[in-house]
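Student: Predicted model follows, preceded by the sequence.
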Amino acid sequence: MLNKSILMGRLTRDPELKHTNSNLPVIRFSIAVDRNRTGQNGERQTDFIDIVAWRKTAEFVSQWFTKGQMIVVVGSIQSRRWQDKNGNNRTSIEVFADEVQFGDSKKTREGGTQQRQNNYQPYADPAPAQSYNVPAANDFSEISDDDGEVPF
């Protein structure tokens, strides 16, 4: 099965980094994503999507992103069921961020008044926990073009 979401939108508020009881960094924020179509009156419709990021990704968002900035989020959609303080059953739909990237150009980000640091260091997620067996260059052999028969 496949559960992958790629979103690009603007942060609706400044993200606030928190830590769990076991000291894991977590951040929750929402982004405004414009739809491709306009409504019946010609107005652009916007969806507000809740995002959750953990560990290094959460720290990266906290350090580099502020309200109004364009962000690209790659992750998976998850639902969560819970009860509110009145005992009503609720469901939340969130995107759990695996990757985040800047949606604005560096020039746009640095030209703004909300720049957090002068020494910009982009975040690069570590490589996925997979290994690929790529043959060395000398493991390939040439195939002769002149075998005389067409294989199809």
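Tutor: Cool, got the structure.
Student: Please count neighbours and contacts with C-alpha atoms only from this point.
Tutor: Will do.
Student: same for the longest helix anywhere in the chain, what does it pack against?
Tutor: Identified as the longest helix of the chain according to DSSP state H is helix 55-64. Under the contact definition 3 or more CA pairs under 8 Å, 6 or more residues apart in numbering; DSSP states H and E, helix 55-64 sits against strand 16-19, strand 25-38, strand 89-102.
Student: For the shortest one, name the packing helices and strands.
Tutor: This means strand 16-19. strand 25-38, helix 55-64.
Student: Quick check, Lys67 in contact with Arg10.
Tutor: Yes. In this structure Lys67 lies within contact range of Arg10 using CA atoms under 8 Å: 7.4 Å.
Student: Neighbour count for those two, which is higher?
Tutor: Arg10 (22 against 15; other CA atoms under 10 Å).
Student: Presented hereafter is structure B, for comparison with structure A:
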Amino acid sequence: MNRVTLIGRLVRDPELRYTQSNQSVANFTLAVDKRMSREKKQEAESQNRPTADFIRINVWGPQAVNCERYLRKGSQCAVEGRIQTGSYQDRETGKTVYTTDIVADNVEFLGSRSDNQGSSNYNQNYGDNQDYGNDNYSQTGYQNNNSYNNNSYNQNQAGFDSNDDFFDDDFTEIEDDGRIPF
């Protein structure tokens, strides 16, 4: 079985491309905290060793367009998919380069809408403590410091036009009566 589930934050904005057959694909890198004790994490940080893994994610089809549209650097998301390995010849050195990516079947946008619509001036600090024992995904071990431009031309605090309905018809509200359907 080849299944992967990750929760992390985007290292940079997603990059959307189209294949020759007009199939959309979005690529981004997800920073996922390594599970370690507070002491080990402090030791790693003091030795300038990474406390997160940086994993390349590929998303295909309409979901790729949504990722490019709604996710930004620093956005938190959950990715479900499969591991895909590959290789290519480096043009400069001629050496074989091996790759490992996650091909996403599902991407869940976590956090608030404004977090996922953040400005391109979004800063993130790694290194806060993470409680791996609970399922509250908003406690991710990252601290966000939003710094928005003061260019206010009919824009709200998050930096996008307040007349835009940025969720358009891509999302619909589902009524929930609180009952489990099975």
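Tutor: Sure, I can see it. This is a predicted model, so every value here is computed, not measured.
Student: thinking again about what came up before, quick one: the longest helix of structure 1 aligns where in structure 2?
Tutor: Helix 55-64 of structure 1 corresponds to residues 61-70 in structure 2, going by TM-score structural alignment.
Student: Return the distance of the matching stretch from the chain's centre.
Tutor: 12 Å (CA atoms, centre = their mean, to the nearest Å).
Student: Stretch 81-100 of structure 2 now?
Tutor: That offset, for stretch 81-100 of structure 2, works out to 22 Å (CA atoms, centre = their mean).
Student: Any buried residues in that stretch, and which?
Tutor: 81-82 (16 or more other CA atoms under 10 Å).
Student: repeat for stretch 27-35 of structure 1
Tutor: Neighbour-count burial for stretch 27-35 of structure 1 [16+ other CA under 10 Å]: 27-33.
Student: That one vs structure 2, mean deviation?
Tutor: Stretch 27-35 of structure 1, aligned to structure 2 and superposed, deviates on average by 0.8 Å (mean CA distance after the TM-score superposition for structure 1).
Student: That stretch aligns to what range in structure 2?
Tutor: Residue span in structure 2 matched to stretch 27-35 of structure 1, by TM-score structural alignment: 26-34.
Student: so what's the equivalent of Glu80 of structure 2 over in structure 1 up against?
Tutor: Using TM-score structural alignment, the partner of Glu80 of structure 2 in structure 1 is Val74. By CA atoms under 8 Å, 6 or more residues apart in numbering, the residues touching Val74 of structure 1 are 4-7, 97-100.
Student: out of these, which are buried?
Tutor: For the contacts of Val74 of structure 1, buried by 16+ other CA under 10 Å: 7, 97-100.
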